[in-house]
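In: below: sequence and its predicted model.
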Amino acid sequence: MLDDFLTRAALAATGLSLATGPLGSFVVWRRMAYFGDATAHAAILGVALALATDLPIGLGTLVVALAMAVTVAALSSRGWAMDTTLGVLAHSALAFGLVAVSFFPTVRTDLSAWLFGDILAVSRTDLAVIWGGALLVLALLAWRWQALLTATLSEDLAHAAGIRPDRERLVLVIALALVVALALKIVGALLIAAMLIIPAAAARALARTPEAMALGAVVIGMVAGLGGLGLSLWQDTPAGPSIIVVASGLFALTALRQRG
């Protein structure tokens, strides 16, 4: 079964949705959309680092994404203006990454795969990494779920309950870096944030509890993944962007339902 590239792609999209659903819900609740974008943009710098040091691409991406996320979290806790900090770091990391990749001529023609993803090229090893990483993110979020919800609702309430908001922020930062590393090959650096935000935003219009929203985001992400692959196969469109197009359509439907 796994010899079929389309089956592997479908399993990869499904595995990624398991992680992006609940994590994306926290991104929406905490209004961290630009934070996720900055971490995703840093992924291209991670690709360059991996190529320069002969490291696996996923490891290089994870290291740089984690460094970016921790840096942003540290600066925000010191009172730096978040939108300005994220803007500077996100675009700087992307530019440095694109310049660094240009020193590797064999990679230039494949750069679009890192920017927009190449889910149809997912291998068995990639599939194992994606599912293993997704389950790790799920376990991390499940372990800290109640504390994360409390810290998201109110930092004062978290302090009163003996919860350290900065520690919970670090948990989200680590999970975000892991998801960026997992999603790079599927939807690419420019579309990772969309996969985090759009399914969660769509589920928000349908859910009445945080848990229902997280579960709804997983389901919508899976439908978007499979629907995007179907659209790509039908119209011969890029698979990564097609997944986001379907996710956007689902968001529009839930928004119309909420208005009605």
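Out: All right, it came through fine.

In: C-alpha only now, for contacts and for neighbours.
Out: Fine.

In: what's the neighbour count on residue 2?
Out: 12 (other Cα atoms under 10 Å).

In: roughly how far does it sit from residue 24?
Out: Remark: distance between residue 2 and residue 24 (Cα to Cα, to the nearest Å) = 28 Å.

In: give the helix, strand or coil label for residue 103.
Out: Under the three-state scheme (DSSP: H, G, I helix; E, B strand; the rest coil), residue 103 adopts coil.

In: against residue 241, how distant is it?
Out: Computed as Cα to Cα, the residue 103 to residue 241 distance reads 27 Å.

In: who has more neighbours, these two?
Out: Neighbours per residue, other Cα under 10 Å: of residue 103 and residue 241, the larger number sits with residue 241, 22 against 13.

In: neighbouring contacts of the strand or helix carrying the more buried one?
Out: Assigned by DSSP states H and E, residue 241 falls within helix 239-259. Identification of contacts with helix 239-259 by Cα atoms under 8 Å, 6 or more residues apart in numbering yields 116-120, 186-188, 191, 194-195, 198-199, 201-203, 205-206, 220-221, 223-229, 231-232.

In: okay, now the one to match up with it:
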Amino acid sequence: MFDDYLMRAALAGIGLTFATGPLGAFVVWRRMAYFGDATAHAAIFGIALSFAFGISVYAGTLAVALGMALTVASLSGRGHAMDTVLGVLAHSALAFGLVAASLQSGLRVDLSAWLFGDILAVSRADLAIVWAGALVVAGLLVWRWQGLLTATLNEELAQASGINPRAERLALTLALALTVAVSIKIVGALLIAALLIIPAAAARQVARTPEAMAVGAIVAGGVSVLGGLGASLNFDTPAGPSIVAAAAVLFVVSLFLRRAH
């Protein structure tokens, strides 16, 4: 089974949804779309550094994504105009990453794969890393679920209940950085935020509880992965963008389902 590249791609994509599904729900609830963009765009800089110093791409991406996520999280509580700050950080990180990548001769050819993903090139080792990272993120979110949910709904209520909103924000920051690191090869830096947001937004249209939305986002993500891979195989389109396009179609369908309901 693991000798079939299409099967490895499907398993990698489905494994990733166990992280992007529930995490995407919090991204939607907290309106953190730009936060995800800034972290994902910084991953390109991490890739360039990884090639420059000869270290694992996953390690370099995780380090830079975590640094960006912590920077954004620290600024969010200091009264800055966050939409402006996030816009500056997101585009600056992408620009510096592309400049650094252009200085790496061996990286120029493969840059589009890191930007838009190359899920069909996932190896057995990549598959293990994706599933391990996704399960760690899913476990972290399940462990901190009630605290994260309370802090998301009302920070004052969370403090009154003995929950530290900053600690919960840090947990989300760590989860987001790890998700970006393990998904960079599958959907690429430019499409990670879309995979986080669109399945969760689709699930939001039909779910009645937070838990149902998180599970629904996992299911929507899995359907998007299989649908996108099927479209890529039949129409010879790029796999990563096809997965996001399938998620977008699923979101439109969810809107009609909500209206019909």
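Out: Looks like it arrived, so ask away. These figures come from a predicted structure and were not determined experimentally.

In: TM-score for the pair, please.
Out: Between these two chains, after superposing, the TM-score reads 0.99 (TM-score structural alignment, normalised by the length of the first structure); 260 aligned residues with a Cα RMSD of 0.6 Å.

In: which residue in the first structure lines up with residue 60 of the second structure?
Out: Under the alignment (TM-score structural alignment), residue 60 of the second structure pairs with residue 60 in the first structure.

In: isn't that match right next to residue 54, touching?
Out: No: contact criterion Cα atoms under 8 Å: residue 60 of the first structure and residue 54 do not qualify, at 9.3 Å.

In: show me which of these two is the more surrounded one.
Out: Here residue 60 of the first structure and residue 54 are set side by side on neighbour count (other Cα under 10 Å), and the busier one is residue 60, at 24 against 10.

In: how big's the offset between the helix or strand harbouring the more buried one and the second structure?
Out: In the assignment (DSSP H and E), residue 60 of the first structure maps to helix 57-77. Compared with the second structure after fitting, helix 57-77 of the first structure deviates on average by 0.5 Å (mean Cα distance after the TM-score superposition for the first structure).

In: and that helix, what does it pack against?
Out: helix 33-53, helix 82-101, helix 165-187 (3 or more Cα pairs under 8 Å, 6 or more residues apart in numbering; DSSP states H and E).

In: any chance of those in CSV, with mean neighbour count too?
Out: Shown next, in CSV, are these (neighbours: other Cα atoms under 10 Å):
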stretch, mean neighbour count
helix 33-53, 24
helix 82-101, 17
helix 165-187, 24
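
In: compare those and give me the one nearest residue 16 of the first structure.
Out: Shortest separation from residue 16 of the first structure across those is recorded for helix 165-187, at 6.8 Å, computed as Cα to Cα.

In: the helix or strand containing residue 115 of the first structure vs the second structure, mean deviation?
Out: Secondary-structure element containing residue 115 of the first structure, defined by DSSP H and E: helix 111-116. On superposition with the second structure, the mean distance recorded for helix 111-116 of the first structure (mean Cα distance after the TM-score superposition for the first structure) is 0.4 Å.

In: buried stuff in that helix?
Out: 111, 113-116 (16 or more other Cα atoms under 10 Å).

In: likewise for stretch 147-155 of the second structure?
Out: Counting neighbours by 16+ other Cα under 10 Å, one finds that the buried residues in stretch 147-155 of the second structure are 147-152, 155.

In: ok, stretch 21-33 of the second structure next?
Out: The neighbour-count check on stretch 21-33 of the second structure (16+ other Cα under 10 Å) flags 21-29, 33 as buried.

In: do the same with stretch 212-231 of the second structure
Out: Applying 16+ other Cα under 10 Å to stretch 212-231 of the second structure flags 213-231 as buried.

In: average distance between that stretch and the first structure?
Out: Comparing stretch 212-231 of the second structure with its match in the first structure after superposition yields a mean distance of 0.3 Å (mean Cα distance after the TM-score superposition for the first structure).

In: against the first structure, where does that stretch fall?
Out: Against the first structure, the aligned range for stretch 212-231 of the second structure is residues 212-231 (TM-score structural alignment).
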